[in-house]
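Asks: Next come a sequence and a model predicted from it.
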Amino acid sequence: MTDALQITRDGGVVTLTMNEPASRNALSDAMREGLSSAMQDLSVDADLQAVILTGSGGVFCAGGDLKKMLANHKAGLVTGAEDILPRMKYLHRWITLLRDLQVPVIVAVDGPAYGAGLGLALTGDIILASERASFNASFCKVGAVPDGNLFYSLPRMIGLQRARELFYTGRTVHAEEAQRLGICMEVLAVDDLLPRAQAIARMMCDTSRTAFAMTKAISARSMELDSNALLELEAQAQAICLSSTYHKDAIDRFTKKQPPRFDFR
C-alpha cells in the first residue's frame, strides 16, 4: 500500500482504491508507482480471485497530472518526444498487466473518469457507475491524442463512429448515457456502488479460474481473429476445461441435483 493507492484484501478479492482526492485521483508519480507495483504483485498472485478498482472522494480518476506536466515544461524537462516516450512506456507496462489479469476486474466508477482515467476504467471486465459518474475522453482539449489504450477499448465498446465523436469533441458523457452507449453495465446509487462491485467479485470467486482466464483471453481477441482462428482457440481451451477437476465436480453436482458452486445472481 502507498499513500496514493489503498489496497485491501478480503480472501481472494483485492480492492484497489485510488486515494488522492485533492488532485481528483490524477495519475501522479505516486499513483502510477502504486498502480505499477500493485499490478506486478497481482499478476503473479496465485490466490487472487477478483479485483475491484475504484477511487475515493467521489472521483474515479481525472487522468494525467496536468500540474506536474506544466511544471516539467517550465523546468525545461520536456524538450522533445524522447522525454515523453519513457513515461508512456511505463504507463503501458502496468496498464497492460491490469488488462491481462486472469481474474475478473470490476471497475466501480464514482464521479469523473476523464482522460487516461477513462482508459483505466475501460480496462475492466465489468464497469459499474454511480449516478454521479461521468466519462470524458478529454485529450483534444489539451492538444493530445487518446491514451490509456483507448484507441483499442473505446471503439470496441461503443463503435468507431461514436468513439471518434467522443475523441473529437471531448464532451462529457454522464452515467445514464454511458449505460446506453455500453460504457458501463449498470448505474447505481452512490451508496450501492461498492457493495454491488463486492457482491459481483464474491460471486466470481466460485468460478473456474482456468475457464475464466481462457474466456477472457480468447474474447479479448474476438474482434481481431477470423472465425476459424477463434474456433481453434475454442477447441484447445475446451479440451483443457472439460478435463478439469472443476468441470467434473460441476457435472457431478448437476447429475445429483445439487446446486452449482457458481450461481451468478
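Replies: Thanks, I have it. Residues are numbered from 1 along each chain as shown.
Asks: from here on, contacts and neighbour counts on C-alpha atoms
Replies: OK.
Asks: count of neighbours near residue 61?
Replies: Per other CA atoms under 10 Å, the neighbour tally for residue 61 reads 32.
Asks: Isn't it up against residue 23?
Replies: No: with contact defined as CA atoms under 8 Å, residue 61 and residue 23 do not form a contacting pair (9.0 Å).
Asks: Just the helices from the stretch 51-200 of the chain, written as ranges.
Replies: In the stretch 51-200 of the chain, the helices defined using DSSP state H, counting those that start in this stretch lie at 66-74, 81-99, 116-121, 150-158, 160-169, 175-181, 190-204.
Asks: Next up, a structure to set beside the first:
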Amino acid sequence: MSTFLKYEQLGHVVTLTMSQPEQRNPLTGNTAVEEFLAAIDKISFDRSVRAVILTGEGPAFSAGGDIRKMREQSFGEVDGMRIREDYRQGIQRLPLALFSLEVPVIAAVNGPAIGAGLDLACMCDLRIASEKARFAESFVKMGIVPGDGGAWLLPRVIGLSRAAELSFTGRVIDAATALQWELVSQVVPHEELLVAANRLADEIAANPPQVTRMTKRLIREGMHMSLASLLELSAAHQALAHQTADHREAVSAFLDKRTPQFGG
C-alpha cells in the first residue's frame, strides 16, 4: 500500500501527490523513490494517460533529502562505497525514470522546493508555481553536492550562470524571481494552483497522445544529441506520426472546419 505518493486519475490526466506533509515530503529515508518508479511504470504503459500533474500535500512541495538520514550516514559507520551505491540504487533512479517517461509532466509547486525538491521539479517538463513557492539548490549549505542530477538538470532549465549562482550560494528565491528566471512558466494565487495545472494538463491532453509522447521524446533527446542525429530521429518519428489515425483525423477536421476527436 502506498505511503508516500497518491495516484489519482481523472479522464486522461493523472495527479501524483506527495503525501508526507509532516516531514515536508522528503525524497529519501522513505519509500518515495520506489513509489515514484512504480507510478511512472504504470503511466508509461497506460495509453489512457495523456498528462501528469505532480504536486505536494501540505505547505511544502518537497524539502528534498531527509536530514536525519544524512546524519546517520555521516556520523555512523556507513562507508563511502555504501553511500555511493545507495545513491545509484536510490534517488538517482528517479531522474532517469522521469527523463524516459514520454507523457508530459507538470510540476505544480505548492510551496518550498528545496534541494532534491527543486531538482524533482526540474525533472518535470513544465513548472507552475503558487505564489507561496520557494526554490533553493541548497546542497552546498549541507556540505554536499547535488547527487540526484541537479548539476545536469538545473543549467538546462535556467542557464549555466543562474544555475551556478543558485548552486554556489544555496540561496532561496521566491516565485516571482523563479518566473523572471524562467524556472517556472506561471505563478498563480495559491488556491488556484491545481486549477491552473489541470487547465494546462487538459490543454495538453486534448492533442493526439501518441504524437505528444513522440514530441516529448524528441525534446528530451535533443538535450544531448547533435542536430544531425536529432533530425534523423525526427524523420523516423514523423514517418510513424503520418501513419496514425489521429493524423488523418486532424487533417480531415481542419479541412472540414470541425473540432477533431483524437482517440490515440
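Replies: Here it is on my side, so go on. Remember, it's a predicted structure, so these values are computed and weren't measured experimentally.
Asks: With respect to residue 52 of structure 1, which of the helices of the stretch 51-200 of structure 1 lies nearest?
Replies: Closest approach to residue 52 of structure 1 among the helices of the stretch 51-200 of structure 1 (CA to CA): helix 190-204, 6.9 Å.
Asks: quick one, which of the helices of the stretch 51-200 of structure 1 is packed in tightest?
Replies: Comparing these by mean neighbour count (mean count of other CA atoms under 10 Å), helix 116-121 ranks first with a mean of 26.
Asks: In structure 2, what range does that helix match?
Replies: Under the alignment (TM-score structural alignment), helix 116-121 of structure 1 falls on residues 116-121 in structure 2.
Asks: That stretch: how far from the chain's middle?
Replies: In terms of CA atoms, centre = their mean, to the nearest Å, the centre of stretch 116-121 of structure 2 is found 8 Å from the chain centre.
Asks: mean deviation of it from structure 1?
Replies: Superposing on structure 1 and averaging over aligned pairs (mean CA distance after the TM-score superposition for structure 1), stretch 116-121 of structure 2 comes out at 0.7 Å.
Asks: Aligned to residue 62 of structure 2, what sits in structure 1?
Replies: Checking TM-score structural alignment: residue 62 of structure 2 goes with residue 61.
Asks: what's near enough to touch that match?
Replies: Contacts for residue 61 of structure 1 (CA atoms under 8 Å, 6 or more residues apart in numbering) come out as 18, 24, 25, 26, 27, 55, 112, 113, 114, 116, 117, 118.
Asks: I figured the second one was touching residue 60, is that so?
Replies: Same thing as residue 24 of structure 1. Yes: the criterion here is CA under 8 Å, and residue 24 of structure 1 meets it with residue 60 at 7.5 Å.
Asks: now the strands for structure 1?
Replies: Here structure 1 has its strands, by DSSP state E, at 5-10, 13-18, 50-55, 105-109, 112-114, 126-130, 134-136, 173-174, 186-188.
Asks: what about those, which gets the closest to residue 97 of structure 1?
Replies: strand 105-109 (11.5 Å).
Asks: Tell me which other helices or strands the closest one touches.
Replies: strand 50-55, strand 126-130, helix 190-204 (3 or more CA pairs under 8 Å, 6 or more residues apart in numbering; DSSP states H and E).
Asks: quick one: which of residue 24 and residue 60 of structure 1 has more around it?
Replies: Neighbour totals were compared for residue 24 of structure 1 and residue 60, and residue 60 leads with 33 against 23 (other CA under 10 Å).
Asks: Residue 207 of structure 1 versus the more buried one, what's the distance?
Replies: 28 Å (CA to CA, to the nearest Å).
Asks: now swap in residue 58 of structure 1 and tell me
Replies: In terms of CA to CA, residue 58 of structure 1 sits 31 Å off from residue 207 of structure 1.
Asks: what's the distance between residue 112 of structure 1 and residue 31 of structure 1?
Replies: Distance, residue 112 of structure 1 to residue 31 of structure 1, using CA to CA: 17 Å.
Asks: Those two: who's more crowded?
Replies: residue 112 (27 against 20).
Asks: burial of the closest residue to that one other than its chain neighbours, as a residue count?
Replies: Closest residue to residue 112 of structure 1 apart from its sequence neighbours, by CA to CA, 6 or more residues apart in numbering: residue 134 at 4.7 Å. By the criterion of other CA under 10 Å, residue 134 of structure 1 has 23 neighbours.
Asks: go on, residue 145 of structure 1?
Replies: Using other CA under 10 Å, residue 145 of structure 1 has 15 neighbouring residues.
Asks: pretty sure it contacts residue 139?
Replies: Yes: in this structure residue 145 of structure 1 lies within contact range of residue 139 using CA under 8 Å: 5.7 Å.
Asks: and residue 9 of structure 2, what is it in contact with?
Replies: residue 15.
Asks: State the distance from the residue lying closest to residue 42 of structure 1 once chain neighbours are set aside to residue 31 of structure 1.
Replies: Computed as CA to CA, 6+ apart, the closest residue to residue 42 of structure 1 that is not its neighbour in sequence is residue 48, at 7.1 Å. Distance of residue 48 of structure 1 to residue 31 of structure 1, computed by CA to CA: 22 Å.
Asks: same check, this time on residue 188 of structure 1
Replies: For residue 188 of structure 1 relative to residue 31 of structure 1 (CA to CA), the value is 26 Å.
Asks: What's residue 148 of structure 1 aligned with over in structure 2?
Replies: Aligned partner of residue 148 of structure 1 by TM-score structural alignment: residue 148.
Asks: ok, so what distance separates its match from residue 154 of structure 2?
Replies: On the measure of CA to CA, residue 148 of structure 2 and residue 154 of structure 2 end up 11 Å apart.
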